[in-house]
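Trainee: What shape does this take:
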Amino acid sequence: MPRKTYARHKGSDKREREIIEAGLACFAEHGYANTTLEDIRLRSGASNGSIYHYFASKEGLAAAIYVEAIADYQKRILDAIERNPQARAGVRAIVRAHLDWVEENPDWARYLMEMRHAPFMATAESAIAEHNREFINAFVTWLNPHLKSGEIRRMGPDIFISLLLGPCQEFVRNWLGGCTQTKLSAAKEELASAAWLVVRGPATAEN
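Mentor: Next up is the predicted model:
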């Protein structure tokens, strides 16, 4: 059986997850180029056999870390809209979930921003595409009724996500770089309120 080159969030077992987390920690501390699989093995406490059972190479593990981050982030967003199905509550919950995830997982957030176009990502493109398809399908299932009702003004899902999370992404980039004066916890409500003002439709213009 061929060794996996990336992890699947739903199927990651305890040892696989430990190796992924150790890899992320090593890359965050020492950089991708300066980290070896032996560093990751020692950090995770795994045997050589365990490392190579899950990952064929450092590149495969690096891609797995990215895929795992995408899956974890998307699950947080979908959980937020499942708990907040209404338009206004859902929009605000998405923004908060985005910022909460970054605050709780700064190394993963940096990794997503910095490694998207790294050469090793070629091995993960199909997994990322699959996660994105599932995410967009679930997201659109929540969004479409609010577009039809006029609670959210009509636009494509890609425009909606850009308007909703574009300002958050810019704030996060500066926050991760230590360039913000406002604490992330304080920014959540401001950005959530602003997002709703931007996307609300005619049926909720007074809210």
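Trainee: switch to C-alpha atoms for all contacts and neighbour counts from now on
Mentor: Will do.
Trainee: what's downstream of whichever strand or helix holds residue 27, the next helix or strand?
Mentor: Element membership for residue 27 (DSSP states H and E) is helix 14-30. Next helix or strand after helix 14-30 toward the C-terminus (DSSP H and E): helix 37-44.
Trainee: another one to check against the first:
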Amino acid sequence: MSPKQHRGEVTSDLLLDAALRVFVTSGEQGLTVNAVVRESGVSLGSLYHHFGSLDGLIGALSHRWLDRLLGELTGALQGADGARAGVAGAVRAYLAFVQEHPGPALLLHSPLADRKGMARGREFRDAQEARVSEVARWIQLGIDAGELAPLPAPLIESLLMGPVVAVARRSLSGIDDVDLDEAARLLPDRIWRSVGA
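Mentor: Have a look, this model is predicted:
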């Protein structure tokens, strides 16, 4: 990597990290170009050079953390011995991500992310195609092996992740009535009842 490329990568990282800090401390309303520039110490021109707009910066930040979350999920699925263990591993991996990375988890579960996802869902899915394909392959292998219910893969994915996402959102919203460790213990069996063959 050339020195110029390295500087560009460092600048991008500074902007992404600053955007996350601003979002966590000030919310969506506080996430402005000026706030990110002030927090990062990077010039306004650099933000536009690297990301094109605030929307581009937010998209890159979301992709960065979504890729990491999906990487942990696919690792849990693929490292498991059988579909039932994969379900348990995915639930634990997702909830552990929320506990270990509350700021990024808050961003990924925010109304901002929902709006972006609804408006640009296909683009976001395409950007994560490798990870999404790994999950789809794991589901198909489970169906073919007779371990997972013979349902369309998107339905199995929804049955698997829907309850986990709901619990994560509840926890991240500040409602203090969900224990994520308890959820990680209880949800796998309940979810397995809906997706197991």
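Trainee: Drop the TM-score for these two in here.
Mentor: Once superposed, chain against chain, the TM-score is 0.81 (TM-score structural alignment, normalised by the length of the second structure); 189 aligned residues with a Cα RMSD of 2.6 Å.
Trainee: still on that earlier bit, tell me which strands and helices the helix holding residue 27 of the first structure is in contact with?
Mentor: helix 37-44, helix 48-54, helix 58-83, helix 106-115 (3 or more Cα pairs under 8 Å, 6 or more residues apart in numbering; DSSP states H and E).
Trainee: just those helices: most buried one?
Mentor: helix 58-83 (a mean of 21; mean count of other Cα atoms under 10 Å).
Trainee: just checking, what packs against it?
Mentor: helix 14-30, helix 87-104, helix 106-115, helix 125-149.
Trainee: can you rerun that using 7 Å?
Mentor: helix 14-30, helix 87-104, helix 125-149 (3 or more Cα pairs under 7 Å, 6 or more residues apart in numbering; DSSP states H and E).
Trainee: ok so, going back, out of the helices and strands packed on helix 14-30 of the first structure, which comes closest to residue 122 of the first structure?
Mentor: helix 58-83 (8.3 Å; Cα to Cα).
Trainee: Could you tell me where the closest one falls in the second structure?
Mentor: Mapping helix 58-83 of the first structure onto the second structure (TM-score structural alignment) gives residues 54-79.
Trainee: How is residue 177 of the second structure assigned, secondary-structure-wise?
Mentor: Here residue 177 of the second structure is coil, with the state taken from DSSP: H, G, I helix; E, B strand; the rest coil.
Trainee: Show me what it lines up with in the first structure.
Mentor: Checking TM-score structural alignment: residue 177 of the second structure goes with residue 181.
Trainee: again with residue 37 of the second structure
Mentor: So residue 37 of the second structure corresponds to residue 41, using TM-score structural alignment.
Trainee: In contact with that match, which residues?
Mentor: Residue 41 of the first structure makes contact with 47-48, 51 under the criterion Cα atoms under 7 Å, 6 or more residues apart in numbering.
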